[in-house]
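1. starting from these lines, generate the structure:
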Amino acid sequence: MKKTIPFVFATLFGFETASAQTTSPDTLRVISLSEVVVSANRVQERKADIPQQIDVLPAAQIRLQNPMNTADALVNTGQVFVQKSQFGGGSPVLRGFEANKILLVVDGVRMNNAIYRAGHLQNILSTDANAVDRIEVLSGAGSVIYGTDALGGVISILTRNPQLADSTTASQPRVRTNNLLRYGTAAREKTAHTDISLGWQKFGLLTSITASDFDDLRKGRRDYKSFPGFGENLRYVERQDGKDVVVANDNVNIQRQSGYRQLSVLQKLLYRPSASQQHLLNVQYSTTSNVPRYDRLQTYRNGALRWAEWNYGPEKRFLASYQFQYSRPTALFDLLRFTPAVQKVQESRLVREFGKDLRDENVEDVQVLSANLDLFKQLGEHELRYGAEVTRNEVESTGTRVNIVSGATTGIATRYPNGSTYATTGVYASHRWEITPKLILSDGLRFSTVKLKANFNPEFFKSSLLNSDQSSSSLNGNLGLVWMLPAGFRVSGLVSTGFRNPNLDDVSKTFEQNNGTLIVPNLDLKPEQIFYREAEVSNTIEGKLQVALTGFYSTLTDAIVVRPYTAPDGSTTTVYNGQTFTTVANTNTGKARVYGFSGRFNAALIKHWSAQASVTYTKGRDLSLDVPLDHIPPVYGRGAITYQSRKLTAEASMLFNGRKGVADHSPSGEDNLIQNTPVGALGWQTFNLRTTYQITRSWSVQSGLENILDQSYRPFASGINAAGRNFYLTVRFER
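-> This next block holds a predicted model:
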């Protein structure tokens, strides 16, 4: 440690005497009210005109943070909390909502599908951080524009596009390539990335490939004084000579059976025959190795490790979309964008108990067809945005019990009813009126319908669960006001409604929880409804300072939470795969509330120096049972100082989380109290250093030291300790 810190400081600041070089156009910014975003209404508009909090993570910031994956890119902002049940995981939380209560969107196409669960998700990892152009985080209900699932907000991920040649070099293609090799010590990470963009005057293509290999993650060595050894991996299970054997860990800080591999590929074809017309074909593919579910593999029963295997099988995501954009003004629109898409997602769970030769394999294949139509029209002082969306999910779910010795197979209960469908439709319109240059009114409406059909196999389910047909509709609206005051002050307010319709995972899932209970189907679920309020006061000195304080308050009715379940025949237990379980089910509670505030600070200091800080505080409660609501993180945030010159960018930062006691955890089990200390989730902070140095026009090197003090900690609701001290080194070649 004594040798490491001086080395990193030398890396950060020792090269400053080198000669100057022109800065890349994609440099870090302090702040600008004229910044353009697309997530609020699906078309470009000034961030200052939008009454809802939107945080933007541009490519330059992602590059400086140099994250292992997209989930870590969000963590490093300090403005999004992320939960992890395993190293290959990452479940963002917005405004106290997580998983299927926030919406993930990639290049305008919704990622959420019929089997997005209410617990913790890792689907955001299927997007490659090295191919991302920017991430926009819209906090708060977004159902008017995006429909179901956007209760807590929207994370919109925009990947890079091909770059066309300009008119002065039309005879020569524009060639751009980016390549990197990265190594990190905490998980012996090896990442290689390459992309190439070829652009002519009207036609361009972009190919991007990233491959990563992560070994078992090492946690920090510096334990909490009150809980020495918390999170240590004392033993694990190996298969030796055809038998399961418990092995004593020779290094208890290495979380054995947590590593995985990942491959991501992106291909885009762009054709722009004229200034007003554009065609874009977008193909993405991501796959992993088996991803060990670390918290399950460290589950004990009667003093012994319970599982020999508990893996998510290879997680595969395929996306193909076509986007047509037309921007010549007509009577109905000034801009039209049409985006049909197809997605194919495969998820699986491979589970085998210690000492047994029978492995249960549940595989889910989801195909999603979707189409979005978005239009924009300027009418004097009024702006009109309107459109429609349709989606259809088809789910195939299989269950197989495999004898790993003989290879014999038998059928078992599927996780979901096989052959189920889930479809949504929606039409929306939003309007903005610039009453004066200082006073802007926004409003919008959306009408949505959702239909779900599930057919249960009578071999594994009771006759009362054979068929389920559900349909619902929802009308949602919002109203917002932005008031520009003298001296850079700005006041905004927003009220909006939103909904989330129960999907296949809510209605029909059968699954054993960490606390030993069994979730069973409940066909009586109704849509969740939210009434969201937000108010913000900010002050901006263009290019120099922004300070903002945002308060939010949500009232949730018919909230879907996990509760003890009594079947129609009066039973509270059931036999599943040969074992008897106490049953729980997703249930509509009467009312819940979530409220809190977030603060953000961004300032240019003296020449080359800037400072950033953010903090978020959230409280949530199930008012029907007067108990804490699940998925509510403790207070969290970030502070950083950044130095930037023509050749060097360096950042020193601190990430922090507050403590969350036992009494503040939800009784549903979703907060994973069993995975934390006897007094709940402990507070923590990490100190980090990062640098980027441009050696030549084409070559650059990045290095950093994360969690400098090597703190051992486990974020709230997570099932694995975070990385200990991690030194990384990245070499880039670009031209």
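2. drop to CA atoms for contacts and neighbour counts, all remaining ones
-> OK.
3. now M68. Nearest residue, chain neighbours left out?
-> Among residues not flanking M68 along the chain, A129 sits closest, at 7.8 Å (C-alpha to C-alpha, 6 or more residues apart in numbering).
4. how much space between that neighbour and N69?
-> 6 Å (C-alpha to C-alpha, to the nearest Å).
5. compare these two (neighbour count), which wins?
-> A129 (26 against 19; other C-alpha atoms under 10 Å).
6. got the contact list for the residue nearest to M68?
-> Residues counted as contacts of A129 (C-alpha atoms under 8 Å, 6 or more residues apart in numbering) are I62, P67, M68, N69, T70, A73.
7. what's the neighbour count on the fifth one?
-> By other C-alpha under 10 Å, the residues close to T70 number 23.
8. cool, the second one as well?
-> P67 has 16 neighbouring residues, counting by other C-alpha under 10 Å.
9. pretty sure it contacts T77?
-> No - assessed by C-alpha atoms under 8 Å, P67 is found out of contact with T77, at 10.9 Å.
10. just curious, which of the contacts of A129 is nearest to N403?
-> For the contacts of A129, the residue nearest N403 by C-alpha to C-alpha is N69; the value is 35.4 Å.
11. quick one: that closest one and V132 touch, right?
-> No - here N69 does not reach V132: they are 10.6 Å apart, not a contact under C-alpha under 8 Å.
12. what about G303, how many neighbours?
-> 7.
13. same deal with G407?
-> Counted with other C-alpha under 10 Å, G407 comes out at 10.
14. please apply the same query to G153.
-> Neighbour tally, G153, other C-alpha under 10 Å: 27.
15. quick one: contacts for it?
-> Contacts of G153 by C-alpha under 8 Å, 6+ apart are L94, R95, K101, I102, L103, V137, L138, S139, G140, A141, G142.
16. name the nearest of these relative to E734.
-> V137 (28.4 Å).
17. and that closest one, what does it touch?
-> V137 neighbours (C-alpha under 8 Å, 6+ apart): S39, I54, D55, V56, G153, V154, I155, S156.
18. re the thing from before, in CSV, list the contacts of G153 along with secondary structure.
-> CSV is the format used below for the contacts of G153 (DSSP: H, G, I helix; E, B strand; the rest coil):
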residue, secondary structure
L94, strand
R95, coil
K101, helix
I102, coil
L103, strand
V137, strand
L138, strand
S139, strand
G140, coil
A141, coil
G142, coil
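19. also this sequence, please, to line up against the first:
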Amino acid sequence: MIMRFLVVIFFITFSIQSQQVKVLELGVDFPIENVTIYNETKETIVYTDKYGIADLSVFKESDIISFYHIGFFEYEILKRELGEIEFVVHLVKKSEQLDEIVLSASKGNEKRSRIAEQIAVASEIDIKKLAPQTSADLLANLPGIKVQKTQFGGGSPVLRGMEANRVLLVVDGVRMNNAIYRMGHLQNSITVSPNIIDRTEVIFGPSSVVYGSDALGGVIHYFTKTPKTSLNNEVKGEIFSRYSSVNNEITTQANVELQFKKWASFTSVSYSDFGDLRMGKSRNHGFKEWGKVYEYSNNTDTYYNTNPVQNENPTLQKNTGFKQTDILQKFAIPFSKNTDFTLNLQYSTSSNIPRFDNLTQYSDGSLKFAEWYYGPQQRLLVSPQLKINPSKKWLDYGTITLAYQNIKESRVQRKFTSLDRSYRDEQVDVFSLNGDFFVPLTNDNSRIFSYGIEATHNNVNSEAIGKVLDIYNNTVVGFTDEFTVQSRYPDGGSTYTSAAAYVNYRQDISEKSTLNTGVRFINTHLTAKWIDDTFITLPNMGISLSNSSLTATIGYIFKPTLDWQINGIVSSGFRSPNIDDIGKIREKNGDVTVPNIYLKPEYAYNFETSAIKYFNHKKFHIGLDVYYTLLHNYITRDYYEMDGSSTIIYDGEEANTMANVNKGNAYIYGSTFSFKGNFNPMWYTKGSITYTKGMAYDTKNRLSSIPPLFGMLELGFEKKRFQVGVNWVFNGEKTLETYNLVEGIDNLEETPYNPLLDTYYGTPSWNIFNLNANYKVNNNVSLFVNIDNIFDIHYKEFASAISAPGRNFSASLLLNI
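-> Okay, here's the model as predicted:
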């Protein structure tokens, strides 16, 4: 009797264990977490836990089971055959993801081999290896992207000679661009911490009709980390910490993921403390004093000093440090077999961020500003999202995304020798709705029809006030009076509303060719009202403007052989002026930008072709992308008369008036050559070089935001737990003749000064070497070490006010709990 009982217990135990599978990385036997395991119909799906284990009891013995993870080659096996490999599956790590799934191009999963656009991708692994301090630093490491910095607490990405409100930023399917995204340089990309990003995708050019307005230069899409449900109740945690020597940065990020059968949660809190930034000391460019900071203002909200302070170390850029906190909370709830719900909550805030370029500006031989800083940059996002899979003829699957965003920013300034401090505060409330739906027309997905809608509404509130400081023993004890200050945007309030619809069609014409087509219709409506006419009186103090456009794209992919892919795209883009374009008032270097209520939309017509050649069974590839973009009715900043006058009294000084105006036609053309892959299982390399040129047909002026030749080359070694790489980053010279001398966007005054000619040289060329290494101690502990700018070179990125970081030692620790 006892023997029978033991036999029964043995078979029950064996049956339970045989329902579990362990998934390991081949060669090192580390468990692989979040492997997707599914059957042929994809009706049954489970995921591995942090130990690489998954319960397969929901599958039939006759099921063909697939094991999928983006970093490994997919593996298939009959469930009943798992016993032959002792229920342990080893996955082979992908040395190169050349045909990976791209999420942003069509807002659905699509193979890169079916996409004609130029695309750059940074995975979570790439982000950890790079150890970027901000998301702007992350973008600067992607091919074809140049990042401008006015101050350290910022970063304005440039795509194909376009930046700021001509580049669309998206986070988790929600557009970040709002009604006050400006021309010139935009620092908002840093409000998404790299520590919460799971993946970043960049689409170059205006060809994607699923995004529409603002995407003239391209789309940058951040995908943040998302929790997954599990049949087993699990709690997982992660702690990441980094120290960087160049600015004494300390970053700590902690997250916890709760996985249950019916719901999951992911919580992340990240805090960064950035000190003042040290520049490089090796001046190969020959300009011994360029960029050095000999004096600075130590004035604060509460401390008053009538004189600048001498800087004991001129290579330390005082007034560049800041602090930032980022919080991410996501809930995932599978309502049913065909419906998944996600609630996405994000909050980002910072300390005051000093405006470095203005705090180093001189007037009559003395520092001009005692105070000039951005108040805390705050971004709140609340976004419920519903993924549906009804499998209807008119709707197979789709995503509905609602969002509310609240953005707050402010500017505070005061000049030396003055007690007058001005405050300008902006708040934007953004409501949006996106619906993206897909209908496969064939069982093998060779023909897919997709369609979608997008609606946004921006409400902008802009206020300004001046206060006279009350000082006692160098302490600000209060205010003695108030005075009128011109608001940055219409003080009576303004709104910006858009509504759009699109359709897309993709067909595999044959095994060798694919056609992508799409059209999008968009309508925008803007209202603005000015009340205070102390400084400026407009022809109309209240305006209401509407614009609409139909844009289209057609892309063709041809693969004559397994090792070649040739792409061609013809597309159009549209950008309707927003509140910042039409209604902004601000001063820079003695020029005041004033409203232009007659501003019209600008259009882009894009033509591009690219070729990709694969080698060694697609483990290595080279690619060349060439494009030409025609800008029609383009918007530029130019000198402007208001009420018959070309000057205005602003903040107590006479200044020239400028405005955003429409011109005729301009062009931008360029190319990016890139390569990436493995020589063998241990050695890898990647690199790129980008050339851009832009000029106006009508005025013959150079366009702003056109970077010089730039690129990078990396060589790396990877074996089991260890990886090390060395990269060379280079940037060509941008001479005075290639600058736009009217708009003032490219900060020519931040380049070396030539006293003999009483002008500026332009940006010198530079190149630096960096090293990155990481070691996976075990499945729970990983170490990362970076040495950036090894030879401590002094340089400035094109159009940047702040000098780039000098030699930097960075060490990071990642703990999985």
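20. TM-score for this pair?
-> For this chain pair, the superposition-based TM-score is 0.95 by TM-score structural alignment, normalised by the length of structure 1; 710 aligned residues with a C-alpha RMSD of 1.5 Å.
21. returning to what we had before: what's the match for the residue nearest to M68 of structure 1 in structure 2?
-> Taking TM-score structural alignment, A129 of structure 1 has P194 as its aligned residue in structure 2.
22. quickly note the distance from its match to L168 of structure 2.
-> The separation that P194 of structure 2 has from L168 of structure 2, given C-alpha to C-alpha, amounts to 18 Å.
23. one more: N780 of structure 2?
-> For N780 of structure 2, the distance to L168 of structure 2 - C-alpha to C-alpha - is 37 Å.
24. what sits closest to L466 of structure 1 if chain neighbours are left out?
-> F456 (4.6 Å).
25. how about the contacts made by S671 of structure 2?
-> S671 of structure 2 makes contacts with L624, D625, V626, Y627, T690, Y691, T692, as judged by C-alpha under 8 Å, 6+ apart.
26. one more time with 10 Å, if that's ok
-> Shown in contact with S671 of structure 2 (C-alpha atoms under 10 Å, 6 or more residues apart in numbering): 144, 160, 608-610, 624-628, 689-693.
27. also N721 of structure 1?
-> By C-alpha under 10 Å, 6+ apart, N721 of structure 1 lies in contact with 84-87, 217-220, 230-232, 253-255, 294-295, 675-676, 712-715.
28. in helices, which of those fall?
-> If you go by DSSP state H, the contacts of N721 of structure 1 have Y294, D295 in helices.
29. so which of the contacts of S671 of structure 2 hold up in structure 1?
-> Among these, the ones still in contact in structure 1 (both residues aligned by TM-score structural alignment, their matches' C-alpha atoms under 10 Å) are 160, 608-610, 624-628, 689-693.
30. closest to W263 of structure 2 out of those?
-> R160 (42.3 Å).
31. residue in structure 1 paired with the closest one?
-> Under TM-score structural alignment, R160 of structure 2 pairs with R95 in structure 1.
32. correct me if wrong: that match contacts V635.
-> No - applying C-alpha atoms under 10 Å, one finds R95 of structure 1 not in contact with V635, separated by 11.7 Å.
33. these two: which has the busier surroundings?
-> The neighbour count for R95 of structure 1 versus V635, taken as other C-alpha under 10 Å, is higher for R95 (30 against 20).
34. how about that one, nearest residue that isn't a chain neighbour?
-> G152 (5.3 Å).
35. what lines up with the one you found in structure 2?
-> In structure 2, G152 of structure 1 lands on G217 (TM-score structural alignment).
36. tell me how many other residues crowd that match.
-> Neighbour count of G217 of structure 2, defined by other C-alpha under 10 Å: 25.
37. tell me the spacing between the residue nearest to R95 of structure 1 and K619 of structure 1.
-> From G152 of structure 1 to K619 of structure 1 the distance is 13 Å (C-alpha to C-alpha).
38. and for Y532 of structure 1?
-> 14 Å.
39. higher neighbour count, the two?
-> Taking neighbours as other C-alpha under 10 Å, Y532 of structure 1 and K619 compare with Y532 leading, 24 against 20.
40. what lines up with the more buried one in structure 2?
-> Checking TM-score structural alignment: Y532 of structure 1 goes with N606.
41. element containing its match, please.
-> Using DSSP states H and E, N606 of structure 2 sits within strand 602-615.
42. and that strand, what does it pack onto?
-> strand 542-558, strand 564-575, strand 620-632, strand 665-678 (3 or more C-alpha pairs under 10 Å, 6 or more residues apart in numbering; DSSP states H and E).
43. could you rerun that using 7 Å?
-> In terms of contacts (3 or more C-alpha pairs under 7 Å, 6 or more residues apart in numbering; DSSP states H and E), strand 602-615 of structure 2 is packed against strand 564-575, strand 620-632.
44. the last one to strand 602-615, inter-axis angle?
-> It stands for strand 620-632 of structure 2. Angle of strand 620-632 of structure 2 versus strand 602-615, following axes from the mean of the first three to the mean of the last three C-alpha atoms, to 10 degrees, is 170 degrees.
45. which bit of structure 1 covers strand 620-632 of structure 2?
-> Strand 620-632 of structure 2 covers residues 545-557 of structure 1 once aligned (TM-score structural alignment).
46. stretch 670-687 of structure 2 too?
-> Stretch 670-687 of structure 2 maps onto residues 596-613 of structure 1, going by TM-score structural alignment.
47. quick one: distance of the matching stretch to the chain centre.
-> 24 Å (C-alpha atoms, centre = their mean, to the nearest Å).
48. equivalent analysis for stretch 41-53 of structure 1, please.
-> Relative to its chain's centre, stretch 41-53 of structure 1 lies at 21 Å (C-alpha atoms, centre = their mean).
49. what's stretch 421-436 of structure 2 aligned against in structure 1?
-> Going by TM-score structural alignment: stretch 421-436 of structure 2 matches residues 359-374.
50. that'll do, ta.
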